[in-house]
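In: Build me a structure from this.
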Amino acid sequence: MREPVLSLKGISKRYGPVPVLKDVSFDIYAGEVVALLGENGAGKSTLSGIIAGSRSPSEGSMTWLGQPYAPANPAEAIDKGVVLIHQELQLLPELSVAENVFIGRWPMKNGVVDRAQMVRRAQEQLARLNLHIPATRKVAGLSTAHQQLIEIAKALALNARLLILDEPTAALGGAETEALFEQVRKLRAEGVGIIYISHRMEEIRKITDRIIVLRDGEKVQEFADSAIPVRTIVESMVGRSLERMFPSLPEPQPKTMLEVEKLTSAEDAFRDVSFSVKAGEILGIAGLVGAGRTELVRAISGADPVASGSVKLDGEVLALKSPADAIARGIVMVPEDRKEQGLVVAHGIGENLVYANLDRFASRWLTPSAKRAFADKAIAAFGVKGRGEQPASDLSGGNQQKVVIAKWLMRDPKVVVLDEPTRGIDVGARAGIYDIIVNLARRGVAVIVVSSDLEEVLGVSNRILVLAQGNQAGILSREEANDVSVMELATL
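Out: Got it, this is the predicted structure:
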């Protein structure tokens, strides 16, 4: 019989009296990819942290290559060959790509950093991921997708024996995801064990060998084969029957709410884009990473400058100089990075909800009771699992996203733009976000959804605008849109 590279026996973790993990046991073998699945709060991150040395178990034990294994910190785990790639990016923006790849492990020559070797080796790792950027450039200004690939390049440079990938494709498009999968297959063939955490069910079936499911801190299911129905996997995660993922869509109203005509980016991110969105319609925007999706919706929302073209709301041409201009006219945007751009995570839920709505309070002074009442109303309306005084950092990804959405929807906007609305959010929480999106359309709001998840953009959209390398490749009706027709346009 094969000996596992990593074995967990009875791993439990408590924070005070609160159990987070309960008696979790499983093995990981060399040359296999094991999916670790569960809703937000199921214990995946805590378990990953224990394996990678950032947390210690309250009970239980681990072995590594048959020997006792209890890393006191991540450095000890890395020395053994165990590397965790976090979902949250941990790059230093003012350092170069190469410096980030080798930070703390600089290649040395004659007592000084061998920068030529560092850049050469970093460029090799980037090439393995089909990321064609200079290793000498700063990380600052790179897209989220490119930063995610740099995080993966860091792990590849460590020659890991066990790699834990936490939502590695959350910010990646189709081409980047395939490049990552190619590397995962190569690492598997080289005998590397991989724990793969993702909320994208189709990629779980595509890249993993077996599946371990956590629910409420316990291992509730282990599937020996990942080629099982998605519904079966999801129902084991949520502990209930899942009748549907995407709600039925309402018919758009006749009135055109938003018109974009020949819009061109001042930074050449997109060119001559034209489309309209009716009241009560959901327009999806699809395309590969670098196609200009985020830049387009940022321009519509007043965050990025345009060189030419126009944006009309209710037939009136807007002169948007800033997001404040767009917000004042009724266009709001939920950004793709909720922690960096959508929330002040160290502040309370109530504060975050109020920050976007200060002008809606009649009084010059915002009293604690008024703030509390406003927060309580928003929390109840959007099903946020938390209290107004709780720091936003305490919430799961799904509840943080609900706070970001709630703070803007409390303004009763005419147009809502959502960029990657379910990035890093579990299957159960996604259903709640989709309900919010569809309910907006039912209220007559014009909705734009940008998503790298093709199943998602197909599931929630009345029509889909496809961008390819900054150009408008086409607009598909719901009847015309499928994974093949969208990808054909996206790769033009």
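In: contacts, neighbours, all on C-alpha from now
Out: Fine.
In: so who does the residue lying closest to A160 once chain neighbours are set aside touch?
Out: Nearest non-adjacent residue to A160, counting by CA to CA, 6 or more residues apart in numbering: G81, 4.6 Å away. By CA atoms under 8 Å, 6 or more residues apart in numbering, the contact list for G81 reads 158-162.
In: same check, this time on V34
Out: For V34, the contacting residues are 28, 194-196, 208-212, by CA under 8 Å, 6+ apart.
In: thinking in terms of the whole chain, how far from its middle is the helix or strand that it is a member of?
Out: Assessed by DSSP states H and E, V34 sits inside strand 33-37. Strand 33-37 has its average C-alpha position 18 Å from the chain's average C-alpha position, going by CA atoms, centre = their mean, to the nearest Å.
In: tell me the angle whatever helix or strand comes next after that strand makes with strand 33-37.
Out: Next along the chain after strand 33-37, taking DSSP H and E as the criterion, comes helix 44-52. Following axes from the mean of the first three to the mean of the last three CA atoms, to 10 degrees, one obtains 140 degrees for the angle between helix 44-52 and strand 33-37.
In: List the buried residues in helix 44-52.
Out: Neighbour-count burial for helix 44-52, with 16 or more other CA atoms under 10 Å as criterion, is recorded at 44-52.
In: which residues are contacting the helix or strand just after that helix?
Out: Per DSSP H and E, helix 44-52 leads on to strand 59-64 as the next helix or strand towards the C-terminus. Contacts to strand 59-64, defined as CA under 8 Å, 6+ apart, come from residues 4-13, 23, 68-70.
In: Would you do the same for the sequence below? I want to compare the two.
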Amino acid sequence: MNANAAEAVASPTPEYVLEVSRVIKTFPGVKALDEVSFDIKPGEVHALVGENGAGKSTLMKVLAGNYKPDGGTIRHMGEPVRHNNPLEAKERGILLIHQELSLVPELSVAENIYLGSMPLKSFGRVDWRALNEQTNRVLEDMHCGFRASDIVGDLSIAKQQMVEIARADAFHCNVVIFDEPTASLTDQEKEALFETIRKLKARGVGIVYISHKMSEIFEITDRITVLRDGKTQGTMNTAETNADDVTHRMIGRSLDSYFERAESSPGEELLKVEGLTIKGLIEDISFDIRAGEVVGMYGLVGAGRSEVAETIFGIRKPDAGTIFWRGQPQQITSPHAAMKLGIGLVPEDRKGQGLVLGMGGRDNTTLPLVNELNVFGFMQRGRETALFDHYKKQLQIRTTGPKQPVVNLSGGNQQKFVIAKWLATKPKLLILDEPTRGIDVGSKSEIHKLIARLAEEGLAVLVISSEMPEIMGVSQRILTMADGRLTGNFDHEDVTEDKLLNAASPRE
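Out: Down below sits the predicted model:
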């Protein structure tokens, strides 16, 4: 533990470990924070909720030293502070656990956790023994299941997320900010995280918890503050409010129907897979999907759902099995081959696989159509802009213009551009892998309505999700997977939560 953090923990406990008063942050053309006020008590878990673009991430980056506020005051342990960089904030005892992984894959777990703060011996040499012992104590306390010496790049995404979270426990901070910490975690790993949060809380640490998952908010938090359009919409005791009230404050309206199921009747069989197998990943997968049908695929993290989608889309090569398209066997050896048939894939990792973050919304939307829009070496900007304008309006995408880099957009608007990109190709089958992960409740509802509309227009839609309410709410038929195998096939009229849980549970 660094000296400043240790001194802060040892000092008399103030009423608030962190106070934000009328903070303002402005970017060109956007007032991201408009006199936001917010406070955290010692030993409480305080949820910060709001739609994507509401200002949550901006506020957290101000607190963590990534951004400097343009106005207002911030008090930490009763003293006014103004951090110039994240290192200053961490040295004071404020740590931000990012939603997006900020690890160095080539380094060990221990090196990543203590990067910049490693124990030293004489002449500035790293004390590797102390480093690994300290790290292993933290990992064992969190039941992580990996060791200090493991290379981060060799770990699964879920375990890499646990490395991020271990930093909070390792540095004994007095304010820890968790930004969507369970996005890549299994249920078991989530419970381990919650136990870590409870331990931090018992030590008097103030926790800021950002999540779009209402079940988590009501399970783990003490108070909830809502942001909308960069303004505070109120703070409530968690025990004295409910999800409907929080949602209404977040989006400024009631959700008439959070989920919407397509009313279309399945038409011709478009896709059929028989015996699809990749050794060690998926085994003997067989199912079909028809035009105008929404099929859900449910399972826990690691069940093999994404691998099925990637095989259908030509990213992975199967060891056995056959893919049929409109009754004819196909050799789909690349995404280009899948696109020629009329298949689109919205991947689970929108930033790593779905978008070119430095490009604008227009160029991302038309990326799969580069050859079609290229005439004698020149892009047809008029057609590109027309496509951008069409999908911006249809999907209600909030952006300042066609050239605004998508990296600067909210998660919900980024996801809409990924969907727009594939809709622009006029697909017959659209595969959506975790289509609403990490986006707000309002954007989720819009995407659910879009799924229903696409099916009613004749598209086949395969929705892969680990959120049971979503799968049950939008699907006409549900497939379940566990341990790389297909374990169930249910019509929505006959399915129950118990049936889905039982079918998706790993077998011993």
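In: sorry, back to before: just give me the closest of the buried residues of helix 44-52 of structure 1 to L249 of structure 1.
Out: K44 (33.0 Å; CA to CA).
In: List the residues that contact the closest one.
Out: K44 of structure 1 neighbours (CA under 8 Å, 6+ apart): 36-38, 197, 214.
In: just to revisit the earlier point, name only those of the contacts of strand 59-64 of structure 1 that count as buried.
Out: With burial judged by 16+ other CA under 10 Å, the buried subset of the contacts of strand 59-64 of structure 1 is 4-8, 10-13, 69-70.
In: Specify which member of the residues you listed is nearest to V384 of structure 1.
Out: Looking across those and measuring by CA to CA, the closest to V384 of structure 1 is K13, at 25.7 Å.
In: Determine the three-state secondary structure at that closest one.
Out: strand (DSSP: H, G, I helix; E, B strand; the rest coil).
In: The alignment partner in structure 2 of it and K61 of structure 2, how far apart?
Out: Aligned counterpart of K13 of structure 1 in structure 2: K25 (TM-score structural alignment). Separation of K25 of structure 2 from K61 of structure 2 (CA to CA, to the nearest Å): 11 Å.
In: ranges for the helices of the stretch 151-300 of structure 2?
Out: 157-170, 187-202, 214-220, 243-251 (DSSP state H, counting those that start in this stretch).
In: quick one: the second one aligns where in structure 1?
Out: The reference is to helix 187-202 of structure 2. Counting by TM-score structural alignment, helix 187-202 of structure 2 sits on residues 174-189 of structure 1.
In: can you check the third one too?
Out: Alignment of helix 214-220 of structure 2 against structure 1: residues 201-207, by TM-score structural alignment.
In: distance from the matching stretch to structure 2 after superposition?
Out: Average distance, stretch 201-207 of structure 1 versus aligned residues of structure 2 after superposition (mean CA distance after the TM-score superposition for structure 1): 1.0 Å.
In: what's next to that stretch, contact-wise?
Out: Counting by CA under 8 Å, 6+ apart, the neighbours of stretch 201-207 of structure 1 from elsewhere in the structure are 33, 35, 181, 184-185, 198, 226-228, 230.
In: which of the contacts of V34 of structure 1 map to contacts in structure 2?
Out: For the contacts of V34 of structure 1, the contacts that persist in structure 2 are 28, 194-196, 208-212, with contact defined as both residues aligned by TM-score structural alignment, their matches' CA atoms under 8 Å.
In: Highest neighbour count among those?
Out: Counting neighbours by other CA atoms under 10 Å, I194 leads those with 27 neighbours.
In: So that residue is in contact with A155, correct?
Out: No - under the criterion of CA atoms under 8 Å, I194 of structure 1 makes no contact with A155, lying 11.9 Å away.
In: Now the common contact residues for these two.
Out: Listed as contacting both I194 of structure 1 and A155 by CA under 8 Å, 6+ apart are L163.
In: So which residues of the stretch 351-500 of structure 2 form helices?
Out: For the stretch 351-500 of structure 2, the helices defined by DSSP H, counting those that start in this stretch cover 361-365, 370-373, 381-394, 411-423, 441-456, 468-474, 497-504.
In: so which of those helices gets nearest K279 of structure 2?
Out: Taking CA to CA, helix 497-504 is the member of the helices of the stretch 351-500 of structure 2 nearest to K279 of structure 2, at 20.0 Å.
In: ok, and for that closest one, which residues are buried?
Out: For helix 497-504 of structure 2, a neighbour-count test (16+ other CA under 10 Å) marks 500, 503-504 as buried.
In: can you put these in CSV and add distance to H76 of structure 2?
Out: CSV is the format used below for these (distance: CA to CA, whole Å):
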residue, distance to H76 of structure 2
L500, 46
A503, 49
A504, 45
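In: Quick check, central residue of structure 2?
Out: G438 (3.3 Å; CA atoms, centre = their mean).
In: Against E180 of structure 2, how distant is that one?
Out: Distance from G438 of structure 2 to E180 of structure 2, by CA to CA: 7 Å.
In: if I look at the two, which residues touch both of them?
Out: 211-212.
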